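> sequence? don't have it. structure:
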């Protein structure tokens, strides 16, 4: 009897160990999926990363329009190709010149993780490289929390960060950021999604994507993409997206993206930002899928993925078919040859504050990114998907 009970206990323990936890347990690569009418999104705790975003194209076929890995464990193992893949970037998004800044006379230093010249997206181990904690989840919403200790990557103050993701029946994906600190620090959070609204159905690049940015000025940079502090007018330049045009139209003339570079890696300024209006719109004529962005942030960085070099695999599960009541996703491409994302194969649109504002105090403290001890950081962004038919 004792032997039978012991065997039963061992068998039960083995079954429990093999069972997949309902909400991922301690697995930072477990997908947490939220959905509403016409939209479905999945996230993992590593980097509070968006792994999949499904919307229908103009023929009613669901497409996954965000780049990433089919195997979510690869986000950690392959975090540098490319970096910041659809994760939350921080503690301070974009660049800090020379990895140095000053708050009230005290100088701080952060890692020079970009060409040994600038701090990019929070340093060597920014928020995109950390495991966030799942704190809430529902049918159409999920929230993650991260505590960044005092001195983390050189930043002062222990900060608590919460990011809330939600979707609704209007095919909108909402992001709400919250942050507090126990010491004056700097904070600028953004989402670093790599988009391809064609979902690689007809083209290897996004050059035919049609983009519009409601801005007449951009930040001037030097060859190392350090901001000079000068605002430049888009008039007469390849950076003029005030009227919608294809990304490829002036691509070969877009050379303000660093040394020996052709493409876009620039930040546009919203002179009179209105969080109730869309600041940027992009769509793919092939699928008709359109993405429109509105935010309470005052700037937008557009990156044309010219740094990609064919090392990031294109997801094989980039589309699915409906299978009965459970609407399970299937992989139609299991036997296909693996394809890879090429140069200009995606675009990134980061909503953010003035870049390197902490080193350009003349712009005003509201643009420095300083978060005071008794204040709360709150920012919001909305990504609205729809179908556009030009025929």
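Yes, it's here. In this text the structure is predicted, and so the values were computed from the model without any measurement. Numbers count the residues shown, from 1 in each chain.

> from here on, just use CA atoms for contacts and neighbour counts.
Fine.

> show me where the stretch 1-150 of the chain has its strands.
Counting by DSSP state E, counting those that start in this stretch, the stretch 1-150 of the chain has strands at residues 32-36, 39-44, 49-56, 62-64, 88-89, 95-97, 100-103, 106-109, 118-120, 133-137, 141-148.

> how is residue 153 assigned, secondary-structure-wise?
With DSSP: H, G, I helix; E, B strand; the rest coil as the basis, residue 153 sits in helix.

> give me the nearest residue to it, chain neighbours excluded.
Nearest non-adjacent residue to residue 153, counting by Cα to Cα, 6 or more residues apart in numbering: residue 110, 5.7 Å away.

> wait, isn't that neighbour in contact with residue 123?
Yes: Residue 110 lies in contact with residue 123 (Cα atoms under 8 Å); the separation is 6.6 Å.

> got another, please set it beside the one above:
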């Protein structure tokens, strides 16, 4: 049982011989570039209604830039995606573990040196897919148990990027990863995404309790709230109605199993390009983030500054406090039973 504060290891781990970038492609001409650092999706090029390809995720032109500070562009975040209040992790056996605090009073995205700030081993590269592996030792950032994670990106022939994870642990421990790309369907250098039309197919959300994004734990119907995105709404109309203009955690289901087929949870349409993004997952929840904290200080791949809402995130994940509140989304990994999750980002045109 641990109760003392844990300091955040701010320095990234020593790099391997080189930072590696791998490009996967499908027969239709779509491509994705992936780093062996953070499992980061550096670029994702898909066609518009005229067949013109553009990169639809925010990021940097130089791979080395990802070794520095940035707002989780394209990362696999974990062990726990999202904020855990006061970094206090409570497990069903009654034990309490203090995680690193790297977001004011809270633990965010696994800590300042979470999965998105670690080097992964490249296990397999094929024309249309790449598989990475990361070993997280017991006690890393305060988490109990040694954990092995396998991550596979596959670019299907229908222009869907499939994200599959499989994880095993030597003891009961929480795991709730998320793919943290910022999407702009008009192209990453095209300005803000405020005219994107967004739908999220969820009946309930779990709002934050205060400006520090303290977890409320209250399952709340979306009806009659600004978080109701069951029908398409332009982002510019939605943002003023959201808490801090940020976005919320949407509840999809209480349990997720490897056998569960991904179900559609979100749809985005950008009128000028005609691009459509549909998000499907077998995860328990979806964190929608509007990119509200982008402030123009970061220069993207096209040489343009990323201002507020330059990209939007659809982070399929469990509820951050799911180890203690399984009714809001069970996130525990049990020895002998791999945790398997699938999220699909499917692109088409209208």
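Noted; the coordinates are in hand. Note that the structure is predicted; figures quoted are calculated from it, not measured.

> quick one on the thing from earlier: give me the common contacts of residue 110 and residue 123 of the first structure.
Here residue 110 of the first structure and residue 123 have residue 153 as joint contacts, going by Cα atoms under 8 Å, 6 or more residues apart in numbering.

> more crowded one of those two?
residue 123 (29 against 22; other Cα atoms under 10 Å).

> just tell me what the more buried one corresponds to in the second structure.
Aligned by TM-score structural alignment, residue 123 of the first structure pairs with residue 111 of the second structure.

> residue 152 of the first structure too?
Using TM-score structural alignment, the partner of residue 152 of the first structure in the second structure is residue 140.

> cool, and residue 34 of the first structure?
Checking TM-score structural alignment: residue 34 of the first structure goes with residue 24.

> tell me the contacts of the residue nearest to its match when sequence neighbours are not counted?
Of all residues not flanking residue 24 of the second structure in the chain, residue 128 sits nearest, at 4.7 Å (Cα to Cα, 6+ apart). Residue 128 of the second structure sits next to 24, 25, 26, 154, 155, 156 when contact means Cα under 8 Å, 6+ apart.

> and the second one, how many residues sit next to it?
Under the neighbour criterion other Cα under 10 Å, residue 25 of the second structure is assigned a count of 21.

> wait, what's in contact with it?
Residue 25 of the second structure neighbours (Cα under 8 Å, 6+ apart): 31, 32, 127, 128, 129, 155.

> could you rerun that using 7 Å?
By Cα atoms under 7 Å, 6 or more residues apart in numbering, residue 25 of the second structure lies in contact with 31, 32, 127, 128, 155.

> and residue 198 of the first structure, what pairs with it in the second structure?
Aligned counterpart of residue 198 of the first structure in the second structure: residue 186 (TM-score structural alignment).

> isn't its match up against residue 273?
Yes: Residue 186 of the second structure lies in contact with residue 273 (Cα atoms under 7 Å); the separation is 5.8 Å.

> look at the two and report which has more neighbours.
For the pair residue 186 of the second structure and residue 273, the greater number of neighbours falls to residue 186 (25 against 19), based on other Cα under 10 Å.

> what about the more buried one, which SS state?
coil.

> can you show me the helices along the second structure?
Using DSSP state H, the helices of the second structure run over 235-238.

> the strands in the stretch 201-350 of the first structure, which residues?
Under DSSP E, counting those that start in this stretch, the stretch 201-350 of the first structure gives strands at 210-213, 217-221, 227-233, 245-246, 265-269, 280-283, 289-295, 299-303, 347-352.

> do I have it right that residue 246 of the first structure meets residue 205?
No: under the criterion of Cα under 7 Å, residue 246 of the first structure makes no contact with residue 205, lying 11.6 Å away.

> the two - which one has more neighbours?
Ranked by neighbour count (other Cα under 10 Å), residue 246 of the first structure and residue 205 place residue 205 first, with 22 against 19.

> residues contacting the more buried one?
Residue 205 of the first structure is in contact with 344, 345, 346, counting by Cα under 7 Å, 6+ apart.

> rerun that using 6 Å as the cut-off
For residue 205 of the first structure, the contact set (Cα atoms under 6 Å, 6 or more residues apart in numbering) comprises 344, 345.

> again, but for residue 333 of the second structure
With contact set as Cα under 6 Å, 6+ apart, residue 333 of the second structure has these partners: 172, 173, 174, 339.

> burial count for the corresponding residue of the first structure for the third one?
Applying TM-score structural alignment, one finds that residue 174 of the second structure aligns to residue 186 in the first structure. Neighbour count for residue 186 of the first structure, taken as other Cα under 10 Å: 23.

> leaving out chain neighbours, which residue sits closest to residue 186 of the first structure?
residue 370 (4.2 Å).

> alignment lookup: the one you found to the second structure.
By TM-score structural alignment, residue 370 of the first structure lines up with residue 332.

> you'd agree its match is up against residue 174?
Yes: with contact defined as Cα atoms under 6 Å, residue 332 of the second structure counts as touching residue 174 (4.3 Å).

> save the strands of the stretch 201-350 of the first structure as CSV, and put in distance to residue 30 of the first structure too.
Putting these into CSV (distance: least, Cα to Cα, whole Å) gives the following:
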stretch, distance to residue 30 of the first structure
strand 210-213, 33
strand 217-221, 38
strand 227-233, 38
strand 245-246, 37
strand 265-269, 32
strand 280-283, 30
strand 289-295, 27
strand 299-303, 28
strand 347-352, 24
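
> out of these, the one nearest residue 99 of the first structure is which?
Closest to residue 99 of the first structure of those is strand 227-233 (Cα to Cα; 13.0 Å).

> the second structure: matching residues for that closest one?
Using TM-score structural alignment, the residues of the second structure aligned to strand 227-233 of the first structure are 215-221.
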